[in-house]
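J.: here are the coordinates; sequence isn't available:
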């Protein structure tokens, strides 16, 4: 699929939204043959059913990893991602539920280890966002829901995973360009992405002596279910055209950053952030 595509006006009335309803469909397909960068590894990918998480799941499978995919409730998208992972000759485990529930987060990790045998890589990617009507009008329920999904779940999954991670393991957390430049329409979401960035940097220092690397990917405007699930239709049209490259990014273009940081290619990286954002210059 070409990266230079027209995005028509559209919207969905739920968050997370459905990838299979998006027009055009996001491009998640890896571009190159696998060379075994993640051979014999097991990865837990939260939000792995769609968007960036789907692209990561497929790319990791192509590189030899078995993947556990934790997702909220998007069963149709999750089943399609499982099929795509299996097409790569790998194994996928689907685990449905709310990672903001500590018990469920612990269950996700234990099921991953019990079913796939171990745990080498944790990708904290699942998140939710809503447009703000103004900082003074932030709804408490929505604010708490955003914090639970985008901050507390990252803590819970990581806490549960740590006893299973050994030397050479990798944790990669999703942040956002908005953590660096701010966004007046996404105050709550941007705040949580700043928290995930600080979480990554702090955990990188805490775990370096154990040989566990922790890094961050901070995407810019990427064509994922976040967009029709959050924005009004007129803002979805030609989404991403404001960045220097003049277009939205595709999930596959972000997945490669996760692969670099999760594999031995990124062995000298910890506490760092990669910025697939279409050319926006932000502080590192």
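T.: Perfect, I can see it now. Source: prediction; values computed, not measured. Numbering: from 1, shown residues only.
J.: please count neighbours and contacts with C-alpha atoms only from this point.
T.: Noted.
J.: check which helix or strand covers the residue lying closest to residue 191 once chain neighbours are set aside.
T.: Once flanking residues are discounted, residue 191 sits nearest to residue 179: 6.7 Å by Cα to Cα, 6 or more residues apart in numbering. Element membership for residue 179 (DSSP states H and E) is helix 178-181.
J.: so which bits of that helix are buried?
T.: For helix 178-181, the neighbour count (16 or more other Cα atoms under 10 Å) marks 178, 179, 180 as buried.
J.: what sits against the second one?
T.: Listed by Cα atoms under 8 Å, 6 or more residues apart in numbering, the contact partners of residue 179 are 190, 191, 192, 193, 194, 197.
J.: closest to residue 84 out of these?
T.: Using Cα to Cα, residue 193 comes nearest to residue 84 of those, at 28.7 Å.
J.: second structure for comparison follows:
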């Protein structure tokens, strides 16, 4: 039984790593595509034409890699589903009880505030407000607690960045993070955003439930329990995979923070619940006087 549970955990780790890689590839692919489009007006210049060809080839290679990773993700997800079925049929309903109960009964796990609520993926919900970017009609930002201050940074850009080479995990209020963006197509299609266009395991409900247990993980860590130990609990493991294995990265500007990485779904979920979120602060922006 322990061996099967260990296999389930290992597969979940692999799946999460694959999903993180897919997110990274998608971000890079979109960035490459944007650079390609920006070069379009310079096609008459030979060097830009050659560069455009290279960029186009890179984008094609990234797309091929992305398709391969998506197929791998589906395969691993199917393995997890098959293993879960085996656990239910062959081992009964005590997969996380019995011998494992000795390890997990002392964990702090509060009833999720979202446990009795069904979250429709076809909406962003009433707790998220988006504002159109003044610099692009196709981009929208989630309005946090410091949106007006953020606009000064975003639209004026007269700031200097100082890098933090050894960022440590800290907890900040999710609504103190600005710069979490959606494009116009994502805003018009919440279900496509939350489910990543139908990818396995993605929904607004799943993401919000994982966010709702961040405080549980934090309390357990502060009580002396390691993340490796907490991974033995199925509910807390999902939260750890989402928020701790690949923390959201931000940069600080005074009393608020600027979104710096992938993790839009996770950050928006935490903002929706108005909770604290673990982040890595990669550096600080200060106004260039």
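T.: Okay, I see it. Everything numeric here is computed off the predicted structure, so don't read it as measured data.
J.: TM-score for these two?
T.: Here the TM-score for the pair of chains, by TM-score structural alignment, normalised by the length of the first structure, is 0.25; 119 aligned residues with a Cα RMSD of 6.2 Å.
J.: I'd like the buried residues of helix 178-181 of the first structure as TSV, with distance to residue 69 of the first structure appended.
T.: As requested, the buried residues of helix 178-181 of the first structure are arranged in TSV below (distance: Cα to Cα, whole Å):
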residue	distance to residue 69 of the first structure
178	26
179	25
180	28
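J.: can you tell me which of these is closest to residue 204 of the first structure?
T.: Nearest to residue 204 of the first structure among these, with distances taken as Cα to Cα, is residue 179, at 18.0 Å.
J.: how near is the closest one to residue 155 of the first structure?
T.: Residue 179 of the first structure sits 18 Å away from residue 155 of the first structure, going by Cα to Cα, to the nearest Å.
J.: can you check residue 202 of the first structure too?
T.: From residue 202 of the first structure to residue 155 of the first structure the distance is 12 Å (Cα to Cα).
J.: in terms of neighbours, single out the busier of these two.
T.: Using other Cα atoms under 10 Å, the more surrounded residue of residue 202 of the first structure and residue 155 is residue 155, with 19 against 13.
J.: helix, strand or coil for the more buried one?
T.: helix (DSSP: H, G, I helix; E, B strand; the rest coil).
J.: all strands of the second structure, in order?
T.: Using DSSP state E, the strands found in the second structure span residues 130-132, 139-142, 159-163, 169-173, 177-178, 181-183, 248-253, 256-259, 276-287.
J.: sec struct for residue 215 of the first structure, please.
T.: Here residue 215 of the first structure is recorded as strand under three-state DSSP.
J.: neighbours of it, how many?
T.: For residue 215 of the first structure, using other Cα under 10 Å, the count is 26.
J.: and for residue 28 of the second structure?
T.: Neighbours of residue 28 of the second structure (other Cα under 10 Å): 14.
J.: quick one: it and residue 187 of the second structure, what's the gap?
T.: The span separating residue 28 of the second structure from residue 187 of the second structure equals 21 Å under the rule Cα to Cα.
J.: before we move on, the earlier item: residue 226 of the first structure: which of the buried residues of helix 178-181 of the first structure is nearest?
T.: Looking across these and measuring by Cα to Cα, the closest to residue 226 of the first structure is residue 178, at 14.1 Å.
J.: residue 192 is in contact with that closest one, correct?
T.: No - using Cα atoms under 8 Å, residue 178 of the first structure makes no contact with residue 192, being 9.7 Å away.
J.: what touches both of the two?
T.: Overlap of the contact sets of residue 178 of the first structure and residue 192 (by Cα under 8 Å, 6+ apart) is empty.
J.: check contacts around the closest residue to residue 19 of the second structure other than its chain neighbours.
T.: Leaving out its chain neighbours, the residue that sits closest to residue 19 of the second structure by Cα to Cα, 6+ apart is residue 73, at 7.1 Å. Listed by Cα under 8 Å, 6+ apart, the contact partners of residue 73 of the second structure are 15, 18, 19.
J.: likewise residue 60 of the second structure?
T.: Per Cα under 8 Å, 6+ apart, neighbours of residue 60 of the second structure: none.
J.: mind redoing it with 10 Å?
T.: With contact set as Cα atoms under 10 Å, 6 or more residues apart in numbering, residue 60 of the second structure has these partners: 29, 33, 54, 66.
J.: how near is it to residue 18 of the second structure?
T.: 20 Å.
J.: repeat that for residue 251 of the second structure.
T.: Distance of residue 251 of the second structure to residue 18 of the second structure, computed by Cα to Cα: 26 Å.
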